[in-house]
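Novice: Let's see this in three dimensions:
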Amino acid sequence: MLTGFAVSSAAIFVAELGDKSQLMAMTFATRYRAWQVLLGITLATVVVHAASVGLGIGIGHLVPMEWVGLLAGVAFLGFAAWTLRGDSLTESEQAKAARGAGSAVLAVTGAFFLAELGDKTMLATVTLATQHGWFGTWIGSTVGMVLADALAIGAGLLLGKHLPERMIRYGAAALFALFGIWMVGDTLPTLL
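Specialist: The predicted model follows:
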């Protein structure tokens, strides 16, 4: 178990460096509180990596990853449009948002869940699970991903203090659109 944990933590941490998930973490950190982003990332990662380990131990032939990648890409294009449109809150909604963190955590969890389906870190976790114990691989890959994205959250917090909100919104929309186009472009040729 310890070998699976150590190998998975290190491999996923390195695989995550410079990945789209880190860019998403930076973007979300400019809009939401750091703990909300980290909690959302952790929740999504726990679920996706549990599924990855399950796939790695024998059910990989049941999930058509090409379709999952295509649907996730389309969803990201929707996230881009939503981000570009922007949101405005009434005073009462602002007060609720300050008190309740549920919607921010759900937004981050959903986005990361979709982004990680079929991603290289998911596929790396599937591969690691075929070679190491399931529990060590699951916990190790989750820890490696959360640590790498925590670094990105720190960078996002620094950027958020120095950039105007409008620039952050346009940048976030552009990143979501880029990820969506990339995911659709990556999976569509395999379906045709």
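
Novice: From here on, just use CA atoms for contacts and neighbour counts.
Specialist: Will do.

Novice: Remind me what the helix ranked longest in the chain packs against, helices and strands.
Specialist: Ranked by residue count under DSSP state H, the longest helix found in the chain is helix 134-162. Packing partners of helix 134-162 (3 or more C-alpha pairs under 8 Å, 6 or more residues apart in numbering; DSSP states H and E): helix 2-16, helix 20-29, helix 34-54, helix 120-131.

Novice: structure for this one too, so we can compare:
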Amino acid sequence: MEAFLVSTGIVALAEIGDKTQLLAFLLAARFRKPLPICLGIFIATVVNHAFAGALGAWITSQLSPMTLRWVLGIGFVAMAGWIFVPDKIDEEEESGAKLKLGVLGTTIVAFFMAEMGDKTQIATVALAARFDSLVAVVAGTTLGMMLANVPAVLLGEKLAGRVPVRLVHGLAALIFAVLGVLTLLGAGQRLGV
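Specialist: Model prediction:
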């Protein structure tokens, strides 16, 4: 349950103001069809985060507990700093929205591409390596994505101006930093410390 709750919270907070949330706003404004957009976000997130989680689980099997502890600890601390780097939607990702795939297909392709190498994808890799529950991590990160992006789709730009993005990013960075420090200090029985 801890893996699910931590994954949900971290991704929901980290996603506020992220490029995929900006993409959700753009898709909602362009297509004005919230149900297929939300379904597309869900499908793209499950597939992307399942791959990321599997990579994290594989990394766990390849590294010694001590090496894994240092890699994860430093990675979580780095994620805390990365949270403050502003995102924008790249031209390459915008071009995915020009495909003739319909609303659902366009959303799936655009979101899947936007998540490649994104903060939340990297967080999913790290969380899957940290916790011994791939399903709980992927379910949690997916729920976190949905918690951040469904309101963006449903409420559009009206919501964007009212969310204190710096505060939310600060909370997400704090959680990543605490996880990093705790991991470096050896917290967590699964890491062999």
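
Novice: can I get the helices and strands packed on helix 134-162 of the first structure in a markdown table with mean neighbour count and distance to Ala81 of the first structure?
Specialist: Listed next are those as a markdown table, based on neighbours: other C-alpha atoms under 10 Å; distance: least, C-alpha to C-alpha, whole Å:
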| stretch | mean neighbour count | distance to Ala81 of the first structure |
| --- | --- | --- |
| helix 2-16 | 19 | 26 |
| helix 20-29 | 24 | 15 |
| helix 34-54 | 22 | 21 |
| helix 120-131 | 21 | 25 |
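
Novice: between the ones you listed, which gets nearest to Gly110 of the first structure?
Specialist: Among these, helix 34-54 comes nearest to Gly110 of the first structure, with 7.2 Å by C-alpha to C-alpha.

Novice: if we can go back for a sec, and the helices and strands packed on helix 134-162 of the first structure as JSON lines, adding distance to Ala111 of the first structure?
Specialist: Below are these laid out as JSON lines (distance: least, C-alpha to C-alpha, whole Å):
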{"stretch": "helix 2-16", "distance to Ala111 of the first structure": "16"}
{"stretch": "helix 20-29", "distance to Ala111 of the first structure": "9"}
{"stretch": "helix 34-54", "distance to Ala111 of the first structure": "9"}
{"stretch": "helix 120-131", "distance to Ala111 of the first structure": "15"}
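
Novice: Go through those and name the closest to Ile139 of the first structure.
Specialist: With C-alpha to C-alpha, the closest approach to Ile139 of the first structure among these belongs to helix 2-16: 6.4 Å.

Novice: between that closest one and helix 120-131, how big is the angle?
Specialist: Relative orientation of helix 2-16 of the first structure versus helix 120-131 (axes from the mean of the first three to the mean of the last three C-alpha atoms, to 10 degrees): 160 degrees.

Novice: Please tell me how far the spatially most central residue of the first structure sits from Leu23 of the first structure.
Specialist: Central residue of the first structure (C-alpha atoms, centre = their mean): Phe112, 2.6 Å from the mean position. For Phe112 of the first structure, the distance to Leu23 of the first structure (C-alpha to C-alpha, to the nearest Å) stands at 11 Å.

Novice: quick revisit: just after the longest helix of the first structure, pick out the following helix or strand.
Specialist: Going down the chain from helix 134-162 of the first structure, the next helix or strand is helix 165-191, by DSSP states H and E.
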